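*Asks:* Give me a model of this one.
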Amino acid sequence: MIVKLWLLLLLLFLSFLGKAQDIAKRKEADSLAEIKTPTTSISEVVLQSASRKIKLNDGNLVMAVSGNKDFKTSTHLLDVLRKTPGVSVDQEDGIFIGGRTTPAIFIDGKQMVMSNQELQAYLRSLSPEMVESIEVNTNPSSKYDAEFKGIIEIRLKKNVNLGLKGSYNGNIYANKFSYRENTFNISYNTGKATYNVQAGLNDGISTYRYNALQHLANTNIMRTHTYQEDQGKVYSIQAGADFKLNDKNRLGFNLRGNFRTNDRLRNGSLYAVAKNESQTIFNTISENPIHYNQDNYGVTADYSFLNKGFKLNILGNYLSVKNMQQDHFINKDKSSSEVLSYWKSDMFNKIDIYAGQIDASQKIGNADIEAGFKYSNSVTNNNIRYDTLSVNNQFIFDPTRSNVFTYKENIIAGYLAYRQKFEKFQINAGLRVENTRSISDAITVNSVVSRNYLEWLPSLSLNYTFNKSSEFSLSYSRKITRPVFSQLNPFRFYFSPLNYWIGNPYLQPSFTSQIKAAYRYKSWVMSLTVGKEKDVMTRYPLYNPETNVLEYLGTNLPYRNFAILETSFPVKMTKWWNMTTQITGYYNYELRPYLDEVFALNIYNYEVRMNHSFSLPKGVTMNVFANYESRTGNSLYIIKPRYTVDVSVQKSWFDNKLNTKIGYNNIFDSYDQHLEFRHKQIMNNRFTHWWDSSRLVLALSYNFGSSKYQVKEMQKTEEENRAR
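*Replies:* Predicted structure coming up:
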């Protein structure tokens, strides 16, 4: 039924496309005959021909950002990504493509190795005016790390003017509490060198609510309520320099620091009754104050050499992340205020990542041969200590919760790629080999897991350009997804005193094989991706009716089949009204053993996003963005439908030096997430996550500088040329 609906939708759109073209032709004929029509109403709908705004690059969507009316009212790059076809951003600023894939982020062709928190702060520091384009790669070739199932390539606007150039960006989000973002950017170009410095300060309060109902057949019923206030402050500093040594050689450095402090107050209640709800089993309240610090340090160095058809790139990255967190868990009887339990934790976590790679390519006629080598090493040390209040009011060490865990991973990789163009046809083929050696050591429980495996990972893409308006791409790739530290670490991450999840050090990596077909006609883009993932990493709930504890444990599923159908197209309603529509359909089938049964369901869902841009008098731009997600889920849970609507207005002043924006995100406060366990005979479990994403937004940016003369760019990488 769903497939028929999608086919009908596709046929209707193709019919609309043909009618729109006929209308455009009639309009041209009428114009030649000098027949004028009134413009007081919307008399026609014409597909927008915006080749500069959207195109394909090897089957990947490339979207222009700076100067694009669809993004004029966006406050920062995360806001731009929310409106970019094929990309979604959740309430906690997590970025996804293809429904559930977390992409790697590349800046100007280079991967910036950052922690999640540092990356989010960096993307928030970039205004749309600072970004030239975004490329969404949902099927990366063997040239890239095998764990990259998706890549978002961000091209920044270059300072091609000699002299000083700078900007200030400030955003305020206000509802019950406020949150502020401030970023200062400055660059200086001498012609032979470009220096840049970026500094930022974000601070404020955000809130979160969690409500749950859970029980098993013939046992207790428990209701959980949690309210959280998170007061955070983030300082960031970044400095870099790019040196043009001569026409063939370039050298660049980047130093980064990101420092975060959070004081989180989490209050909750647990209320349990017997099956008939006539007898109260317990009624408790909990307090969970948390103090958290994170310090990030990063260094990136890159060198490039270009001589005729030969190109050499060397890139090195180092990242250091240090996390410290202190928690207190205080549980009291609600009626008497008696302390039932009290434990506290002290956590120290240190991550060091070293990565270096060399890429070389040689052009032979109209063919390119490319090869590369990469080595990466990561070391993670985690020590968490729990102390519990004893009957004599003294804290004693709690070995059942405490944990010392280390994880070391070494990856050696190499690839060989071939690309050649035959008039309108282009072929790209590659083969990557990766050797992974890892050892996880749960010292507290004396569990050591060591692995050493070698994987061959091919890729192939075929591209055909019919003409300037039409092109087609077909690609295949095989990818690996390794479990991350938090999935492996076997200690408890608490959501409430009776609700936590535990890592699994025995998780296996998963492997994904997929095929993607993409087609562009002018500004209409459509793609279909089908694939299969083996040893899928996921979590499952396990409920204990005697203790009322609900655990979420990690495991590997045998496999899942998936398909994604995406289309996006702009429509010019009038001279002052542009609309971009994105429609995505998802299919997911996973084989999930759970307890004593095996569940396998076909899950269909879809998402519709519409972005309206209005060019109003006096240089004012207005934007209305709406997003609807249908009912979805997996073999165990149902996720209910939800939607959001954002409204924003923008105006520039003083020759576009000053830019002001005002908006309201999630104006109906309708984007909370509701989940429900499917199989009531096993467990009735319903819960809701709510974030304070309904906010008034005020934004201001100011550009300044003394740049007057342009410097000629003598050397560009192939990726830079293709992105323009």
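
*Asks:* C-alpha from now on. contacts and neighbour counts both.
*Replies:* Noted.

*Asks:* For stretch 531-542, give me every contacting residue.
*Replies:* Judged by C-alpha atoms under 8 Å, 6 or more residues apart in numbering, the contacts made with stretch 531-542 from elsewhere in the structure are 483, 507-515, 550-563, 594.

*Asks:* and it, how far from the chain's centre?
*Replies:* Using C-alpha atoms, centre = their mean, to the nearest Å, we find the averaged C-alpha position of stretch 531-542 to lie 20 Å away from the chain's own average C-alpha position.

*Asks:* Let's compare: structure for the following, please.
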Amino acid sequence: MMFKLWFLLMLLFLSVFGKAQEVATEKVSDSLTKSKPSTTNISEVIIQSVPRTVKLNNGNLVMSVSGNKDFKTSTNLFEVLKKTPGVTVDQEDGIFIGGRITSAIFIDGKPVVMSSQELQAYLRSLSPEMVESLEVNANPSSKYDAEFKGIIDIRLKRNTHLGLKGNYNGNIYVNKFNYRENALNLSYNTEKVAYSLSMGLNDGISTYRYNALQRLANTNVMRTNTNQKDKGSVYSIQAGADFRLNAKNRFSLNLRSSLRENDRTRTGSLYTTDKSETEVVSNTRSENPIDYSQNNYGVTTDYSFQNKGFRISFLGNYLSVKNKQQDEFINRDQPSSKLLSYWKSDLFNKIDIYTAQIDVSQKIGTADLEGGIKYSHSDTNNNIRYDTLSTGNQFVFDATRSNIFSYKEKVFAGYLAYKQTFGKLQVNAGLRFENTKSISNAVTVDSIVSRNYLEWLPSFSASYSFNKSNELSLSYSRKITRPVFSQLNPFRFYFSPLNYWIGNPYLLPSFTTQIKATYRYKNWITSITFGKEKDVMTRYLIYNPETNVLEYLGTNLPYRNFASLETSFPIKMTKWWNITSQFAGYYNYEFRPYLGDVFALSIYNYEIRLNQVFTLPKGYIINLFANYESKTGNSLYIIKPRYSIDLSIQKSWLDNKLNTKLGYNNIFDSNDQSLEFRHKQIMDNRLRHWWDSSRFFFSLSYSFGDSKYQAKEVQRTEEENRAR
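*Replies:* Model prediction:
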């Protein structure tokens, strides 16, 4: 099946480029024979450029979203990001740039301080019609936090009319189970104030499967199977007000809250046979019911003053996250149902994040000078208690698994930036400093790790516009990535009774230096990136032959080298058929010490995406999206190839106020992830993750309101003008 799909994709790709030569050959033949031109449709195909929906801004891809036919059939912003060049969305809604960089999300040029789960719910509430454009910044300058190695800036469409406007967006996904997404967005504009209100409700059931095969040290073969059913609900509300105080001053306030509740059932089995796989050694059944809840509260304030070429702004954020989770781990002998072990866990986790930043800029002729300072403080406390059923049929405190851990981090940062235009050349230079103070306290094991370090982080970029069709840019940056709480916390997270990972409080931050070059010819954009990362944070596995336990532990690798080449181009096959092609190649060289040896391999892989849009009579739009990822991995594991195909159709009604979308994602259920350990002399381990991403969906979006006339826009920044 994989070979057939790959063959069909390559045929389609070759046909796109072959059409131009075919048309040229037919025209030459016609002129020589003076015969009547063919009336066959294919001979009339003329490849031509499509309307410009992409551009570069300082080397960053800027793509229009609202009104872009490539995204007409997308249900929400995650579906849009899947089709955006240079952006990858994995099965758990993780967003990456360049195939490897976890992306920060900005809204209208400002960072979003949300938990990952809250952010996912928010992005699902945004339909393509609500988003003006996306900017993909794969090499942010020193103006931005050094932890932002990649940024996706989402520019929302503004309601510039006075009065009320609203939008409802509802999606339902159906396969073995159903999942529903509902979002209501309202805005009300007066001459001085713009009010906004958003409410969302997502609920339903999702499933996940984990399978593994492992040849044990005693030559037995153990198979692990885990099935998870997750029934959950997410409630969210967000309210804001933007005050146009006068022609120079603007102030905004945003309040939000969300509640997530999950009732998760996880069942599994450990099935062990002898090396011939004919005699059963053991057969264990496990049950792991989980009750999980998360509460989020956030406040954002934004003030700006602008007068001619001078601007000063303040941005403040507060986020509170509370997580509660109760687990039960019950293991029985499958044939006899005899209880083998039983333990419970009770987790409480609380996170508080405060940030405040001030930015000042001054325009002097063709030059812009900018500077700013930022302070952020995060405080995370984690308390997980385990109780194990004893021989006396009583639950007793389990000190070997229980853990109390806290992490406090303060970052004081500042930057200076300079930008100037010399004709067609624009130059940007910046320098940032970040002073980090952190204390991690593993109370249970009486271990405190305190750090205090200062780093200087420069950046430089230059872009040259030859003409309207040709642009070239070059950028350099140095970044720091600090370990997050989950990487530091030394408590166990179980995949199965014999498989779990543990955080490492002694992890060091990593540093990345990279150079990126981007060239645009009309709608064809190509970029190349290469760099080096030191003290790479990663996980490695340790196998205990006595207990058959697999532990995933955190560590710092000395370094890795990386490079990527990405290109994307749209082609208009006919008036009703457009194709956007994306090709990316990646290189990764990882220097990994492991169990007394050093494994250093050069890994090459590539990814191909084809997004086809068919515009049919009566306003119907059909979208066929195909994605293929080649074999990849790292120094320890091989990740096998995979692919997915999505098919969807869209139609607008009632003067474009009503939009309906129908489709099927991952039609062949082919986007699971399979890994295999490379070094069989150490361990033979194979595993597979499967998510229920193969689903039929129906989407309905309706816009309403009584706006009559346009309000005067009192103040717009340079970034806001650029996004229009």
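
*Asks:* In strands only, show me the contacts of stretch 531-542 of the first structure.
*Replies:* With strands defined by DSSP state E, the entries of the contacts of stretch 531-542 of the first structure inside them are 510-515, 550-563, 594.

*Asks:* counterpart of L389 of the second structure in the first structure?
*Replies:* Taking TM-score structural alignment for the superposition, L389 of the second structure sits opposite L389 in the first structure.

*Asks:* ok, now how distant is that match from L675 of the first structure?
*Replies:* Using C-alpha to C-alpha, to the nearest Å, one obtains 35 Å as the distance from L389 of the first structure to L675 of the first structure.

*Asks:* and N721 of the second structure, what element?
*Replies:* N721 of the second structure belongs to helix 718-723 when assigned by DSSP states H and E.

*Asks:* Actually, G18 of the second structure.
*Replies:* In this assignment (DSSP H and E), G18 of the second structure forms part of helix 2-33.

*Asks:* The helix or strand following that helix corresponds to what range in the first structure?
*Replies:* The element immediately downstream of helix 2-33 of the second structure (helix or strand, assigned by DSSP H and E) is strand 54-57. Counting by TM-score structural alignment, strand 54-57 of the second structure pairs with residues 54-57 of the first structure.

*Asks:* how close does the matching stretch sit to the second structure?
*Replies:* By mean C-alpha distance after the TM-score superposition for the first structure, the fitted stretch 54-57 of the first structure averages 0.4 Å away from its aligned residues in the second structure.

*Asks:* hmm, back to that, would you write a PyMOL line that selects the buried entries of the ones in strands among the contacts of stretch 531-542 of the first structure?
*Replies:* Only the buried members of those enter the following PyMOL selection, criterion being 16 or more other C-alpha atoms under 10 Å:
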select buried, resi 510+511+512+513+514+515+550+551+552+553+554+555+556+557+559+560+561+562+563
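
*Asks:* and the nearest residue to M573 of the first structure once chain neighbours are set aside, what does it touch?
*Replies:* Across the structure, with C-alpha to C-alpha, 6 or more residues apart in numbering as the measure, the residue nearest M573 of the first structure apart from its sequence neighbours is V45 (5.3 Å). The neighbours of V45 of the first structure, taking C-alpha under 8 Å, 6+ apart as the test, are A20, I23, V571, K572, M573, T574.

*Asks:* closest to Q214 of the first structure among those residues?
*Replies:* Distance to Q214 of the first structure, by C-alpha to C-alpha, is smallest for V571 among the contacts of V45 of the first structure, at 47.0 Å.

*Asks:* distance of I639 of the first structure from T632 of the first structure?
*Replies:* The value you get for I639 of the first structure to T632 of the first structure, if C-alpha to C-alpha is used, is 5 Å.
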